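*Asks:* no sequence for this one, just the structure:
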């Protein structure tokens, strides 16, 4: 088994297939979208492939160590970047091929008018083989 992180990206508030921003979806369309993601997570739980998932707030903060004791903090992410990580799902699957299948299904969640959202997902394997400095 290998763990993968699926990062849900929204670019400029639009997805490449369905270009209606989510803030213009009807409550029924939002409910259908969330229900689809919940159903997918339930199927992955049943197969033992689900690890965790979470939607993220559009607001956030950038923080880094500056060596001076108090880290600099900057508001973000910024809307002008045209890219927003809206949420994530972690899965534990048998192969990269299976991870790609899950990502494609997640990307097909319904959007405005019931059409597939077609959002970009970033698929990242968890780092599981760290180099050992002592070897």
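*Replies:* Perfect, I can see it now. The structure presented is a predicted model; accordingly, all values stated were derived computationally and were not measured.

*Asks:* When you work out contacts or count neighbours from here on, use the C-alpha atoms and nothing else.
*Replies:* Noted.

*Asks:* residue boundaries of the helices in the protein?
*Replies:* According to DSSP state H, the chain carries its helices in the segments 27-46, 96-107.

*Asks:* Which one, of those, ends up nearest to residue 10?
*Replies:* Among those, the nearest to residue 10 by C-alpha to C-alpha is helix 96-107 (11.2 Å).

*Asks:* Just want the angle from the closest one to helix 27-46.
*Replies:* With axes from the mean of the first three to the mean of the last three C-alpha atoms, to 10 degrees as the basis, helix 96-107 and helix 27-46 are set at 160 degrees to each other.

*Asks:* here comes the other one, which I'd like you to weigh against the first:
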């Protein structure tokens, strides 16, 4: 079954969160995430995954009444934005939850596990199952 595992960061805290990481903290964070990604690839569970840019790189688009897109800078709503995701195809929900826990344990500034909340979304194979 496929799952989207996602990490979110409050948009208004993005800059302060990111500036809290030293160069060594960033290396530790990326090493942790790369190891997780490599494990998923080796287990043939990886479908896709990306770390995303912050709110300054977000565009919100709506259909305009004239047929042209209406584009504004920034997230559509205040609150958390998607910071990164994994799309995995795993045997069962327990495995998806295990992957999410590994992501949550990513080192925070200072090297301790961040224990950030990570959401797990089931992707039904049949849209009527939603």
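*Replies:* Cool, the structure landed. Everything numeric in this text was worked out from a predicted model, so none of it was measured.

*Asks:* what TM-score do we get after superposing?
*Replies:* The TM-score (TM-score structural alignment, normalised by the length of structure 2) is 0.85; 124 aligned residues with a C-alpha RMSD of 1.9 Å.

*Asks:* before we move on, the earlier item: got TSV for the helices of structure 1, with distance to residue 116 of structure 1 and mean neighbour count too?
*Replies:* TSV is the format used below for those (distance: least, C-alpha to C-alpha, whole Å; neighbours: other C-alpha atoms under 10 Å):
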stretch	distance to residue 116 of structure 1	mean neighbour count
helix 27-46	9	15
helix 96-107	8	17
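
*Asks:* Please render those as a markdown table that adds distance to residue 130 of structure 1 to the earlier fields.
*Replies:* Converted to a markdown table, the helices of structure 1 look like this (distance: least, C-alpha to C-alpha, whole Å):
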| stretch | distance to residue 130 of structure 1 |
| --- | --- |
| helix 27-46 | 27 |
| helix 96-107 | 19 |
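
*Asks:* which ones are touching residue 103 of structure 1?
*Replies:* Shown in contact with residue 103 of structure 1 (C-alpha atoms under 8 Å, 6 or more residues apart in numbering): 6, 121, 123.

*Asks:* Okay, buried residues for stretch 113-120 of structure 2 please.
*Replies:* Neighbour-count burial for stretch 113-120 of structure 2 flags 116, 118, 119, 120 (criterion: 16 or more other C-alpha atoms under 10 Å).
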